[in-house]
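**Q** Build me a model from this:
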Amino acid sequence: MQVSIIIVNYNTAGLCIQCIGSVKKLITGLEYEIIVVDNASAGDSCLQITDAFPEVKLLRNQENLGFGRANNLGIEQAAGEYLFLLNSDTWLLNNAPAIFYHFMELPQNKQVGCCGGALFKPGGEGQAAYGNFPSLLEAFSYLGFYRLYKSYFRQHISPGVVNTSPADRPVDYISGADMFIRRQALTETGTFDPDFFLYFEETELSFRFKKKRWLSFIVPEAKIVHLEGASQQQTGTAFNPVKETLFMRSRKHFFVKCYGRVSATVMKILYGTSYCLSGILGRDKNWWQKLKILSKT
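**A** Here you go, the predicted structure:
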């Protein structure tokens, strides 16, 4: 088996079916399987998927295990030499799996552990496809200093970068929406850290890739639509304390694990200061709620 495509589903049966349909329509020239890991979706979500695609291997969890742990279960059951982790709210615009596979098989790319493609919103606008590792420089920049070096910040510090170049190139980490991973790299580094329920799991895994001298590459020839941006527009920008808490917990865990507790403490001070400044300047009406959540994480 060349490629195992793993899709985590949580109450997104319609989107998942659309995603699988795009794979079945566009993929050619590869021996592959599709594994759907369902995170205890409500209703008949699983039945809808198996009715539409009986050949798909479906793994059902009794509870929502989060992104990383669910993918780990799919990886355990996968037979592929490569693992293509694909979000349920995506669809392919071209034969991305074959593009990734042939890129990874090039002799000069044997040290590439992970790659991903260019991501787009449904309307065609570019979406963040890769990012830079979280850092104290990023936290410092959010005090307002990023305005002094906006272009540099967007490309070399920002955690989310929209691809603007057609060139294949190394990056810190690939968006979790479309990670094409060499199994050998996972064997050496391990799979997703189960302590990340949501957010930063792909970032931390990529950090381990780098420590083991595995590279992550953006391959813009592969093109994929990701609905995340559209769904945020539909639901508005209302402050969500649950998601904010998960985000801050995962960010702290990343800093503690990758940089140490001193760096994590400095990070919290910098972000706490930036929240206060945003409140004083009237830029963020939720600054006090964020500060309270930060103090508890």
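**Q** hey, let's count contacts and neighbours off CA atoms from now on
**A** OK.
**Q** so how far is C16 from T28?
**A** The spacing between T28 and C16, counted by Cα to Cα, to the nearest Å, is 20 Å.
**Q** let me redo that: S45
**A** Look at S45 and C16: by Cα to Cα, they are 9 Å apart.
**Q** So between these two, which is more surrounded?
**A** Counted by other Cα atoms under 10 Å, S45 and C16 do not tie: C16 has more neighbours, with 25 against 18.
**Q** if we look at the helix or strand hosting I269, which residues are touching it?
**A** Assigned by DSSP states H and E, I269 belongs to helix 261-280. By Cα atoms under 8 Å, 6 or more residues apart in numbering, the list of residues contacting helix 261-280 from outside reads 136, 139-140, 142-144, 252, 255-256, 284-288, 290-291, 294.
**Q** One more, so I can put them side by side:
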Amino acid sequence: MQQPDLSIILVNYKTPYLIVDCLRSVEKHTSGLTYEAIVVNNDPDPSGRAIVLAEFPTTNWIEMGYNSGFSRANNRGIAESAGRLVLLLNSDTLLVDNILKRCADLLNTRPDVAAVGPMQLTRDGKVHTEAFTGFSQLRRYFFIFPTSGFFKRLLHRLLPDRHYADPDQVDWLVGSFIMTRRETVEKAGGLDENFFMYAEDVEWCWRLGKQGKLLLLRDGFYVHLEYGSSTDYQASRVTHINRFKPQMHVSNLLWVRKQYGVGAYLILILHYLTLIPVIFGWKIGINLIRFRNPFTELENQRAFAQQVGIFLRFFWKTLFNQTGFYKV
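**A** You can find the predicted model right below:
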């Protein structure tokens, strides 16, 4: 059998119908290159296999046997793929044009490029402009300070953005669409399997970036519906203080520890621990000034303290960068 140009790897967790829609869009819009589709199944429900293979019978369906998360599933898909190029593609994505051929051509003609991805569109067709593309952007978001004034200037000074001569070059690409070469993966290594979900794409791009440029095609697009299979891992209420999804931030803290070391990790943990009495004291003070029960309306503060408690469950493992499965 002739080697395909591209291996498309999708992970299934309760999203077989989304995968069917995704593969339909791939089939409709892709021409000029050969590809294989690989679905790695994290879902204990076996019904998804029949749904996908009924319409796309040549799909290589791989059973993990448990919810192995994003890194382990994609690594398994990469290991069993045959293409010269590899694409990690979320199940909740749709192609709108022949972007796969364009990305493949770029990797085939630009040896200085390690990986490439297009811009995201929301489900209503708007450009997703809020996605981070720089490591410092992401790290600044982890600090819960006022978003303007002194603290904003301080964080930008301490964690400045990196600027590249190429306007398309970025620190990292969103894991919902990353295309790279097989040989690049062999040099950089696969995704870090300590990560269950989230931030593994950031850490992987850090290593991919050592092999060449990461390019975000600002005039190339795909639809990312978002949260097709991750609703189990979202925060129930989002405010400025209580804005971290527990699973996401456990993974973010692991990434900070791996990439920036013990000091950067400890600063964040100390920041969150210090904030607990501050935000409780602030709200209690506001209640007293307004002649209300001082312990009323503290739900947001309690939720934050509970989140910090979740982070601390992984404290020693993260501090010593221990091998494990960082799943909340």
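**Q** Regarding the residue positioned nearest the centre of the first structure, what is its secondary structure?
**A** With distances taken as Cα atoms, centre = their mean, G176 lies nearest the centre of the first structure, 1.8 Å away. Under DSSP: H, G, I helix; E, B strand; the rest coil, G176 of the first structure falls in the coil class.
**Q** Repeat that for G220 of the second structure.
**A** Quick answer, by three-state DSSP: G220 of the second structure is strand.
**Q** Residue in the first structure paired with it?
**A** Aligned counterpart of G220 of the second structure in the first structure: A222 (TM-score structural alignment).
**Q** give me the number of residues near its match?
**A** The number of residues near A222 of the first structure, taken as other Cα under 10 Å, comes to 19.
**Q** Tell me which residues touch it, please.
**A** L93, N94, N95, A96, P97, I99, F100, G116, G117, A118.
**Q** Out of the residues you listed, which end up buried?
**A** Taking 16 or more other Cα atoms under 10 Å as the criterion, what is buried in the contacts of A222 of the first structure is N94, N95, A96, P97, I99, F100, G116, G117, A118.
**Q** In a helix, the last one, correct?
**A** Same thing as A118 of the first structure. No - counting by three-state DSSP, A118 of the first structure is not part of a helix but strand.
**Q** Double-check it against P220; I have them as touching.
**A** Yes - checked against Cα atoms under 8 Å, the pair A118 of the first structure and P220 is within contact range at 4.7 Å.
**Q** Go ahead and report the secondary structure state at Q62 of the first structure.
**A** Here Q62 of the first structure is recorded as coil under three-state DSSP.
**Q** Surely it is in contact with N39?
**A** Yes - between Q62 of the first structure and N39 there is a contact at 7.1 Å, judged by Cα under 8 Å.
**Q** more neighbours, those two?
**A** Legend: neighbour count by other Cα under 10 Å for Q62 of the first structure and N39, higher for N39 (22 against 9).
**Q** Excluding covalently adjacent residues, which one is nearest to that one?
**A** Using Cα to Cα, 6 or more residues apart in numbering and skipping the chain neighbours, the partner closest in space to N39 of the first structure is N64 (4.5 Å).
**Q** who touches the alignment partner in the second structure of that neighbour in this structure?
**A** Alignment note (TM-score structural alignment): N64 of the first structure maps to N67 of the second structure. Shown in contact with N67 of the second structure (Cα under 8 Å, 6+ apart): Y13, N42, D43, P44.
**Q** L208 of the second structure: which of those is nearest?
**A** Nearest to L208 of the second structure, judged by Cα to Cα, of these is N42 at 25.2 Å.
**Q** Which position in the first structure pairs with that closest one?
**A** Counting by TM-score structural alignment, N42 of the second structure lines up with N39 in the first structure.
**Q** right, and that match touches G66 too?
**A** Yes - contact criterion Cα under 8 Å: N39 of the first structure and G66 qualify, at 7.4 Å.
**Q** Give me the contacts around stretch 56-63 of the first structure.
**A** The contact list for stretch 56-63 of the first structure, computed with Cα under 8 Å, 6+ apart, reads E33, I34, I35, V36, V37, D38, N39, A40, C46, T50, G74.
**Q** How far does that stretch stretch from one end to the other?
**A** With Cα to Cα applied, stretch 56-63 of the first structure spans 21 Å between its terminal residues.
**Q** Could you do stretch 26-45 of the first structure as well?
**A** Counting by Cα to Cα, the terminal residues of stretch 26-45 of the first structure are separated by 24 Å.
**Q** What residues sit buried inside it?
**A** Applying a neighbour-count criterion of 16+ other Cα under 10 Å, one finds I27, Y32, E33, I34, I35, V36, V37, D38, N39, A40, S41, S45 buried in stretch 26-45 of the first structure.
**Q** Do a quick rundown of the strands in the stretch 51-200 of the first structure.
**A** Listed in chain order, the strands of the stretch 51-200 of the first structure (DSSP state E, counting those that start in this stretch) span residues 57-60, 82-86, 90-92, 112-120, 126-131, 161-162, 169-171, 173-174, 178-182.
**Q** which residues in the second structure does the third one align to?
**A** Spelled out, it's strand 90-92 of the first structure. Counting by TM-score structural alignment, strand 90-92 of the first structure pairs with residues 93-95 of the second structure.
**Q** what about P194 of the first structure, how many neighbours?
**A** Using other Cα under 10 Å, P194 of the first structure has 15 other residues around it.
**Q** residues in contact with it?
**A** Applying Cα under 8 Å, 6+ apart, we find P194 of the first structure in contact with G68, R69.
**Q** In the second structure, what residue corresponds to it?
**A** Using TM-score structural alignment, P194 of the first structure sits opposite E193 in the second structure.
**Q** and what of E55 of the first structure?
**A** So, by TM-score structural alignment, E55 of the first structure is matched to T58.
**Q** how much space between that match and I78 of the second structure?
**A** Distance, T58 of the second structure to I78 of the second structure, by Cα to Cα: 17 Å.
**Q** which of these two has more neighbours?
**A** I78 (24 against 12).
**Q** wait, that one sits on R72?
**A** No - the criterion here is Cα under 8 Å, and I78 of the second structure misses it with R72 at 9.9 Å.
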